[in-house]
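Q: how would this look folded up:
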Amino acid sequence: MTNIEGRNPVIEVLKSDRQIDKIMIANGAKEGSIKKIIGMAKDKNVVVQYVNKAKLDEISTSHAHQGVIAIVSEYEYSELEELIEKAKSTNEDMFFIILDEITDPHNLGTIIRTADAVGAHGVIIPKRRSVHITPVVAKASAGAVEYVPVCKVTNIVNTIKRLKEEGLWIAAADMDGEVFYEQNLTGPIGLVIGSEGFGISRLVKQNCDFTVKMPMTGNVTSLNASVAGGILLYEIFRQRNKG
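A: Okay, the predicted model is just below:
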């Protein structure tokens, strides 16, 4: 079992099919969204346990539980072939986000949240040297982990090659690329976002079809991975939906 922490993430997990063992709520918390959570839990026959806030502080890993923690089954990752088949079933051009060794849980959670907003069909992460789905990631995603499939793969390069077999063009976010809003980002596409400190690895970059960059005029020469990802994902969204 694992934790889902915070009001919005707990509401979203209550909407999902995920198994919930119980929901722990701080004594005296009954206002607004907490009242909604209590009602939803009652409708789903989920046990609600009232505890001291100190107890929630003790078991919280996000340190931002907002007075509520749900104890739920472990996150179920998708297989790559599942992602592909599910994307095909939508009759939309496939749209995946590939993360190359993202280690910050807040960045992963925020990217998953943006992936949900732009209609991406899944997020792909490596099994090693990457943060996985944790309570902190779930909190940062504001519950989007319940809707966006996440796949763990052994080898990012082989995954890119498999996606190319399905007709995807793979774009790498890299400062050596072409200006992103001048590129054609329509059609089946995968966007590779590199790690916070080192960017995209050489071998992964070599296997991408093209690179895109964000022009910058300030003194800081790079953006946070989730901020850069958000900008690029919304440009893909804009191009896919214009007209």
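
Q: make it CA atoms for all contacts and neighbour counts henceforth
A: OK.

Q: tell me the helices and strands packed up against the biggest strand by length in the chain.
A: Of all segments of type strand in the chain, defined using DSSP state E, the longest is strand 169-179. Applying 3 or more C-alpha pairs under 8 Å, 6 or more residues apart in numbering; DSSP states H and E, we find strand 169-179 packed against strand 189-194, strand 210-213.

Q: what's the angle from it to strand 189-194?
A: For strand 169-179 against strand 189-194, the angle by axes from the mean of the first three to the mean of the last three C-alpha atoms, to 10 degrees is 60 degrees.

Q: report the distance from strand 169-179 to the chain centre.
A: 20 Å (C-alpha atoms, centre = their mean, to the nearest Å).

Q: here is the second sequence; please produce its structure so I can put it next to the first one:
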Amino acid sequence: MAKRGRARKEARRGLPHFYGRHAVEAALDNPDRDVRKLFLTREAAATLEIPDGIPVQFCEVTDLARHVPKDAPHQGMVAEVAPLEDLLLGDVLDAGDRATLLFLDQVTDPHNVGAIFRSAAAFDAVAVVTQDRHAPPESGVVAKAASGALELVPWIRVVNLSRALEEAAEAGYWRIGLAGESDALLADALTPGRNALVLGAEGEGLRHNVGEHCDTLAKLPISERMESLNVSNAAAIALYAAAQR
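A: A predicted model of the protein is given here:
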């Protein structure tokens, strides 16, 4: 089933092009990542350990520009990769007594999602869970912002986020929705056991139905001079708090 899912993603979206040293090296180091082709300057190639069997096309710096977004810092290396195989939420739920899951409710900006993956890796989150239709696909932008973390933290895509939160609850996770209007602080809402942090999109926040499927709502203790934080910054602080509980 997972392989068929990956084939559908490839057909629908085309193959992602990861760029930049951290993203490319992490993809090469990940045994679960199928790297189809490398586009490299000769200078960059000399600094990489390239596994046997991966085709390499040597390019000038200007030629690499057509494989990446405009003005993207590719550092002389681009990897054409296949999307990782799909995982089920149930595959990651049994991750220890002090595990932290991160749910994103319609966070669609690829830079934010990539930055969140980087924080998730830094603070040992079990996985990042998103709704399949309201999250960016794997892409060079996400991988660049994640700085290699896309290869380290499982990305679970689900059809219905509320049902996924119910599944997490059945596995013993305490579901905490981040909401600025709450009177409770995140530090007081965290349990010493399994926690599931739920963050909504900037501006809109958590959708009502998703909030209804949380056990409690809590906020970060930010100054009244600021209404809110960027969602990737909020995720980093929340993950740090969970790691320090």
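
Q: quick check: TM-score for this pair?
A: Remark: TM-score between the superposed chains equals 0.87 [TM-score structural alignment, normalised by the length of structure 1]; 228 aligned residues with a C-alpha RMSD of 1.7 Å.

Q: how near is the residue positioned nearest the centre of structure 1 to Gly218 of structure 1?
A: The structure's structure 1 has its C-alpha centroid closest to Ile112; by C-alpha atoms, centre = their mean the separation is 1.8 Å. To Gly218 of structure 1, Ile112 of structure 1 is 27 Å away according to C-alpha to C-alpha, to the nearest Å.

Q: please enumerate the strands of structure 2.
A: Counting by DSSP E, the strands of structure 2 are 17-19, 35-40, 56-58, 77-81, 100-105, 127-131, 155-158, 174-178, 195-200, 216-218.

Q: so of those, which one's packed in deepest?
A: Ranked by mean neighbour count under mean count of other C-alpha atoms under 10 Å, the strands of structure 2 are led by strand 17-19, which reaches a mean of 28.

Q: average gap between it and structure 1?
A: Mean deviation of strand 17-19 of structure 2 relative to structure 1 after superposition (mean C-alpha distance after the TM-score superposition for structure 1): 1.1 Å.

Q: show me what that strand is packed up against.
A: Packing contacts for strand 17-19 of structure 2, counted by 3+ C-alpha pairs under 8 Å, 6+ apart, involve strand 77-81, helix 140-146.

Q: got the angle for the shortest one vs strand 35-40?
A: In other words, strand 77-81 of structure 2. Counting by the same axes, to 10 degrees, strand 77-81 of structure 2 lies at 160 degrees to strand 35-40.

Q: and strand 77-81 of structure 2, which stretch of structure 1?
A: Mapped onto structure 1 using TM-score structural alignment, strand 77-81 of structure 2 spans residues 68-72.

Q: over to the last one?
A: Counterpart in structure 1 of helix 140-146 of structure 2, with TM-score structural alignment as the criterion, is residues 135-141.

Q: next: stretch 191-208 of structure 2.
A: Using TM-score structural alignment, stretch 191-208 of structure 2 pairs with 185-202 in structure 1.

Q: identify all contacting residues around that stretch.
A: Under the contact criterion C-alpha atoms under 8 Å, 6 or more residues apart in numbering, stretch 185-202 of structure 1 has outside partners 93-104, 167-174, 224-225, 229, 235-236, 239-240.

Q: first-to-last residue distance for it?
A: End residues of stretch 185-202 of structure 1 are separated by 22 Å (C-alpha to C-alpha).

Q: Thr154 of structure 1 pairs with which position in structure 2?
A: In structure 2, Thr154 of structure 1 lands on Val159 (TM-score structural alignment).

Q: list the contacts of its match.
A: By C-alpha under 8 Å, 6+ apart, the contact set of Val159 of structure 2 is Gln131, Asp132, Arg133.

Q: what sits against the last one?
A: If you count contacts by C-alpha under 8 Å, 6+ apart, Arg133 of structure 2 has them with Val159.

Q: ok, the second one next?
A: Taking C-alpha under 8 Å, 6+ apart as the definition of contact, the neighbours of Asp132 of structure 2 are Arg157, Val158, Val159.

Q: if you set the cut-off to 10 Å instead, what comes out?
A: Gln106, Ile156, Arg157, Val158, Val159, Asn160, Leu161 (C-alpha atoms under 10 Å, 6 or more residues apart in numbering).
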